[in-house]
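[1] Okay, here's the prediction I keep looking at, along with the sequence it came from:
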Amino acid sequence: MKEIKAIIRPAKLLDVTTELHQIEGLPGVTVFEIKGFGKGRAKNAKDKVSYEMVEFMPRIQLEVVVDDAMVERVVTIIQKYAHTGNTGDGKIFVSTIDDVVKIRTNERGIAAI
């Protein structure tokens, strides 16, 4: 199993999630509203947010845990539909998940996602 975390522009959330929703068997997606900065430090950004004299960019973080066979399709969709070609398009992180436990049923592993 793999966990895919993607940091994308808020304006691309609908495009990305609409396409992810089309994947049969996708267990679900968790969405967070976040703030951060990258190498550019949000210096020239129009939609930056200041907090304690530090400038941040509003972003969306998506998280999904999938079977290994589904990873490339999910990553490809996120990359395609989150892309604008401009600085600050975001990042996709793929990590290995050792185990998952479904609290309600006590199922483990693939059955739990």
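    Nice, I can see it. None of the values given here were measured: they were computed from a predicted structure.

[2] contacts, neighbours, all on C-alpha from now
    Noted.

[3] How is Ile34 classified with respect to secondary structure?
    Here Ile34 is recorded as strand under DSSP: H, G, I helix; E, B strand; the rest coil.

[4] now the one 10 residues further on
    The assignment at Asn44 comes out as coil when based on three-state DSSP.

[5] what about versus this one:
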Amino acid sequence: MKKIEAIVRVEKLDEIREALKEIGYPGMTITRVEGHGQQKGLIEQFRGREFKVELIPKIKIEVVASDVDADKIIKAITESAYTGNIGDGKIFVLPVEKAIRIRTGEMGDAAL
């Protein structure tokens, strides 16, 4: 099993959710986060003054999937999050040792 973590633009969330639902993965965890990568923040203007916003709002999407489905989930997220501009985000893939459904006690892929 794999845990796929994607940190993406806030405005791309609906597109990504729809893309995941279309490939059969409607379940996910979504967290609002802040941070910056290579862009190191933005310069904004407010009432004629410039100020630097160092931590940019992003969305973190987490999906745990079977090994065979991981690549199609990554492809769906990549295609729907892409704008071609700096700040599109990152995807991290981690191994999952065990998954357990609390209600039924199912384990492994059956728990997903």
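    Thanks, I have it. Owing to the predicted nature of the structure, the values given are computational and were not obtained by experimental measurement.

[6] Average offset of the longest strand along structure 1 relative to structure 2?
    Taking DSSP state E as the criterion, structure 1 has its longest strand at strand 54-66. Here strand 54-66 of structure 1, set against structure 2 after superposition, deviates by a mean of 1.0 Å using mean C-alpha distance after the TM-score superposition for structure 1.

[7] can you list contacts of that strand?
    With contact meaning C-alpha atoms under 8 Å, 6 or more residues apart in numbering, strand 54-66 of structure 1 is reached by 1-10, 13, 26-37, 41-43, 45, 47-50, 97, 113.

[8] which parts of that strand are buried?
    Using 16 or more other C-alpha atoms under 10 Å as the test for burial, strand 54-66 of structure 1 gives Glu55, Phe56, Met57, Arg59, Ile60, Gln61, Leu62, Glu63, Val64, Val65, Val66.

[9] Please report the distance of the third one from Tyr81 of structure 1.
    Think Met57 of structure 1. Here the criterion is C-alpha to C-alpha, to the nearest Å. By it, Met57 of structure 1 lies 19 Å from Tyr81 of structure 1.

[10] Next: the first one.
    Computed as C-alpha to C-alpha, the Glu55 of structure 1 to Tyr81 of structure 1 distance reads 26 Å.

[11] now the strands: where do they sit in structure 1?
    2-8, 30-36, 49-51, 54-66, 91-96.
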